[in-house]
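Novice: Sequence first, predicted coordinates after that:
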Amino acid sequence: MKIYLVGGAVRDKLLNRPIKESDYVVVGSTPDELLALGYQQVGSDFPVFLHPETKDEYALARTERKSGQGYTGFICDFTPDVTLEEDLIRRDLTVNAMAEDEGGNIIDPFNGQADLEQKCLRHVSDAFCEDPLRILRVARFAARYHYLGFTIAPETKQLMQEMVAQGEINTLTKERIWLEIEKSLADGAINVFTDVLAEINALPVILPPLANHWSPDYSQEIATLLTRVAGENQLIIAFCLWLKEIQPTEVKTLSERLRLPNAYVDALSLFTTFAPIFTHNQAPVEQVLALFNQADVWRRPERLNLFIETFALLGEEHSALARKLQSAATKTTAIDVQAIIKQGFKGAEIKQQLARAREQAIAGIFE
């Protein structure tokens, strides 16, 4: 039995990037042998195990044979005679098809180190086209390593385009598409991810609303905005900025298409509805109140705070208006309902007086 560090950990180690997780391939072993050593099996389609102490993933070396459409249609062979090279050749990119043995020696049968030096993302073999998920993975890697100058090899981009034309990308599940998008948001270059999808004609399939207006100029605008994003809400903020031009009516369709988390849907719906309205240093009182009501600032102030934080990143003028919105929110939420009741108002009158008091508070700032 031989054990090798593989994939992203080897790649990022050679790039002097932080290693987020370590994955291993085990050659010449069986599930029974690993179970006897205390490993915990977690894979169902093929044997993947967790190390009894480190909890790192250890997978038996395997080969794959296409048995159907999509990224799940494979038959795996993980017998002890599967070699390391046979396992590596099934991987997506040459830079991900390297291994390191227990002595620290790099095994690189497909010239991944050379492609790292040339900053090139190149597919390993024709088996690449058997898994449509790799289209999104390559787009994500292009985004992640864009700051280092990485680009996709022309022949790989051509292959991706052919896969899109053949309809393979249509077999991807909503969850897998969203996972790749979310990872690209975390990497901070979702515009590059989108550029790649646009270049290979995948954007109309994956994100139809965005395909209508994506362009090199818009991509650069998003890239500039993303440099301003920080803080604990940076993924949701980047998401809203990325999709800021879509129509509010398209948010629900997009949510269903990608099965978006509720926090993203709420934030995007609020942003696409109201951000286009507040284009100057003034805002209609009724629209500000509508924003507060839709955000439910009275019970969930964090939703309005997220809108304000995102809106302020659009520019200096927006930042000035965002400060006014924050002041208005502070004043309106401080209005005492009990004081209105003590004035003798009852039933529907209370709601009317409360709305009037909130409008007056907003008007004091915006008029």
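Specialist: Received it, and whenever you're ready, just let me know what you need.
Novice: from here on, contacts and neighbour counts on C-alpha atoms
Specialist: Noted.
Novice: Which residues are in contact with residue 226?
Specialist: 188, 189, 238, 241 (Cα atoms under 8 Å, 6 or more residues apart in numbering).
Novice: for comparison:
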Amino acid sequence: MQIFLVGGAVRDQLLQRPVYDKDWVVVGASPKDMLTQGFQQVGKDFPVFLHPETKEEYALARTERKTGSGYTGFVCDFSTDITLEQDLLRRDLTINAMALDANNKLIDPYNGKQDLDKRILRHVSPAFVEDPLRVLRVARFAARYHQYGFTLAPETLELMQELSHSGELESLAAERVWKETERSLLGDDPQQYFAVLKEAHALSYWFKEIDCLWGVPNPPKHHPEIDTGVHTLMVLEQAAKLSDELEVRYAALTHDLGKGITDPTIWPSHTAHDVRGVPLVEALSERLKCPTKAKDIAKLVAELHIRVHTSLTLKPSTIVKLFDKMDVWRRAERFEQILLACEADARGRTGFEDRSYPQANYLRECFNAAQNVDVKAIVDSGVKGPDIKEAVRQKRIELVASVTKPQ
């Protein structure tokens, strides 16, 4: 029995990144051997074992043979004569196909260290195309390691495009697609995930509402970058700088979906794209099975971002209606999420990245003022029944009116 540290732990150790999870491959052992030594078996499709003390995962070396469609159509062989090199061959990228032995010696049969040094994401073998999930995984790695200057090998991009055109991506489970997407959205450069998927022609099924934004023009005066797809990724980039919350980032990604169905005869105008975008956010979110909280915030941002942008010109009564629509009286936490997504939208334009967004602070002051309604005093004054709600609304309007607008 030989044990090797493999995969991400080796890669990140060589990159001098923190290593949080360690995966191990065991060569020359059977499931019985592992159980005899006190390991706990947890794998269903193939034998994976938890170390009796560290609880880290130890998998028997295996090979995979494609027998059906999708990412589950594989037959695994984990017999005791499978070599480490055979196990590493089935992995997706060369930088993930390295191992360290017990003496910390690097085993690198597919030149992963060379690609790591050159900052290249390259597939290990032509078997890459057997698993459609790898398109999303590679896009996630491209986003995760964007800060290190990694680029995609042209031949790997070609295989990703081949997979995209094959229709195999449609066989993926929504939960798997969302898992890769969520992990990317929460990373440092989430926009790169979607940029790579676009380059790989991989947005057209799972993210079709986003895919159609490229080629849709915006008014150059307000959007020097012009293209709505480009703008969307710029907004997502700004959202990642403003907030680490999934809800904010997802809302930034989906805020302009309504522009994708604007009648081309009225381009670059996008009248009512805010309202048109809401059902598109709903459709995308249902397809991806994304969390309800993220979906709800995204729908509100799609519908309300124009009103937030123009809040300095709104009447106090309209601002109170805006707060009602956000349901901030009961869910104050979503107020800040909406404002941050809107600020990301305002900054996600060429030349606007560092501009201030006074609308956010103004609305924060309005909200803080409007919360100071003394309901008990209203009731004590003799107001009863349905009239209480109207009296509270009028008092909120009065308090919002007292807030000084920024010049």
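Specialist: Here it is on my side, so go on. For clarity, every value in this text was computed on a predicted model and none was experimentally measured.
Novice: returning to what we had before: narrow the contacts of residue 226 of structure 1 to those that are buried.
Specialist: The neighbour count (16 or more other Cα atoms under 10 Å) marks 188, 189, 238, 241 as buried among these.
Novice: which residue lines up with the last one in structure 2?
Specialist: This means residue 241 of structure 1. The equivalent of residue 241 of structure 1 in structure 2 is residue 252 (alignment by TM-score structural alignment).
Novice: Heading C-terminal from the helix ranked longest in structure 2, find the next helix or strand.
Specialist: Using DSSP state H, we find that the single longest helix of structure 2 is helix 292-309. Using DSSP states H and E, the helix or strand that follows helix 292-309 of structure 2 in sequence is helix 316-326.
Novice: That next one to helix 292-309, inter-axis angle?
Specialist: Angle, helix 316-326 of structure 2 to helix 292-309, by axes from the mean of the first three to the mean of the last three Cα atoms, to 10 degrees: 170 degrees.
Novice: Output the contacting helices and strands for helix 316-326 of structure 2.
Specialist: In terms of contacts (3 or more Cα pairs under 8 Å, 6 or more residues apart in numbering; DSSP states H and E), helix 316-326 of structure 2 is packed against helix 292-309, helix 386-401.
Novice: Would you mark the buried spots in the helix or strand just after that helix?
Specialist: Under the assignment DSSP H and E, the closest C-terminal helix or strand after helix 316-326 of structure 2 is helix 332-347. For helix 332-347 of structure 2, the neighbour count (16+ other Cα under 10 Å) marks 334-335, 337-347 as buried.
Novice: Including distance to residue 361 of structure 2, could those residues go into CSV?
Specialist: Listed next are the buried residues of helix 332-347 of structure 2 as CSV, based on distance: Cα to Cα, whole Å:
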residue, distance to residue 361 of structure 2
334, 15
335, 12
337, 13
338, 13
339, 9
340, 11
341, 14
342, 12
343, 11
344, 14
345, 16
346, 14
347, 15
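Novice: Next, the mean deviation of the longest helix of structure 2 compared to structure 1.
Specialist: Comparison of helix 292-309 of structure 2 with structure 1 after fitting gives an average deviation of 1.7 Å (mean Cα distance after the TM-score superposition for structure 1).
Novice: Can you tell me which of the helices and strands packed on helix 316-326 of structure 2 is most buried?
Specialist: The highest mean neighbour count among these, using mean count of other Cα atoms under 10 Å, belongs to helix 292-309: a mean of 20.
Novice: list the buried ones in stretch 29-38 of structure 1?
Specialist: Quick answer for stretch 29-38 of structure 1 (16+ other Cα under 10 Å): 29, 30, 31, 34.
Novice: for stretch 41-49 of structure 1, same thing?
Specialist: Neighbour count says stretch 41-49 of structure 1 has 41, 46, 47, 48, 49 buried, by 16+ other Cα under 10 Å.
Novice: Out of these, which sit inside helices?
Specialist: In helices, judged by DSSP H, none of these are found.
Novice: Start from the N-terminal end of the stretch 101-250 of structure 2 and give the strands.
Specialist: 106-107, 120-121, 151-152 (DSSP state E, counting those that start in this stretch).
Novice: can I get these in JSON lines with distance to residue 72 of structure 2?
Specialist: Below are these laid out as JSON lines (distance: least, Cα to Cα, whole Å):
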{"stretch": "strand 106-107", "distance to residue 72 of structure 2": "28"}
{"stretch": "strand 120-121", "distance to residue 72 of structure 2": "24"}
{"stretch": "strand 151-152", "distance to residue 72 of structure 2": "25"}
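Novice: Between those, which one is closest to residue 163 of structure 2.
Specialist: Of all the strands of the stretch 101-250 of structure 2, the one in closest proximity to residue 163 of structure 2, counting by Cα to Cα, is strand 151-152 (15.6 Å).
Novice: Tell me which other helices or strands that closest one touches.
Specialist: Where contact means 3+ Cα pairs under 8 Å, 6+ apart, strand 151-152 of structure 2 is packed against strand 120-121.
Novice: what's the average per-residue distance for stretch 302-309 of structure 1 once overlaid on structure 2?
Specialist: Mean deviation for stretch 302-309 of structure 1: 1.9 Å (mean Cα distance after the TM-score superposition for structure 1).
Novice: Need the contact partners of that stretch.
Specialist: 233, 237, 267, 270, 271, 292, 295, 296, 297, 322, 325, 326.
Novice: In structure 2, point out the residues matching that stretch.
Specialist: On structure 2, the counterpart of stretch 302-309 of structure 1 by TM-score structural alignment is residues 333-340.
Novice: So which of the buried residues of stretch 29-38 of structure 1 are in helices?
Specialist: 31, 34.
Novice: If we only consider the buried residues of stretch 29-38 of structure 1, which is nearest to residue 149 of structure 1?
Specialist: Lowest distance from residue 149 of structure 1 to those (Cα to Cα) belongs to residue 29, with 39.5 Å.
Novice: In contact with that closest one, which residues?
Specialist: For residue 29 of structure 1, the contacting residues are 1, 60, 79, 80, by Cα under 8 Å, 6+ apart.
Novice: Which of those residues fall in strands?
Specialist: If you go by DSSP state E, those have residue 60 in strands.
Novice: By neighbours, which of the contacts of residue 29 of structure 1 wins?
Specialist: Using other Cα atoms under 10 Å as the neighbour test, those are led by residue 60, with 26 neighbours.
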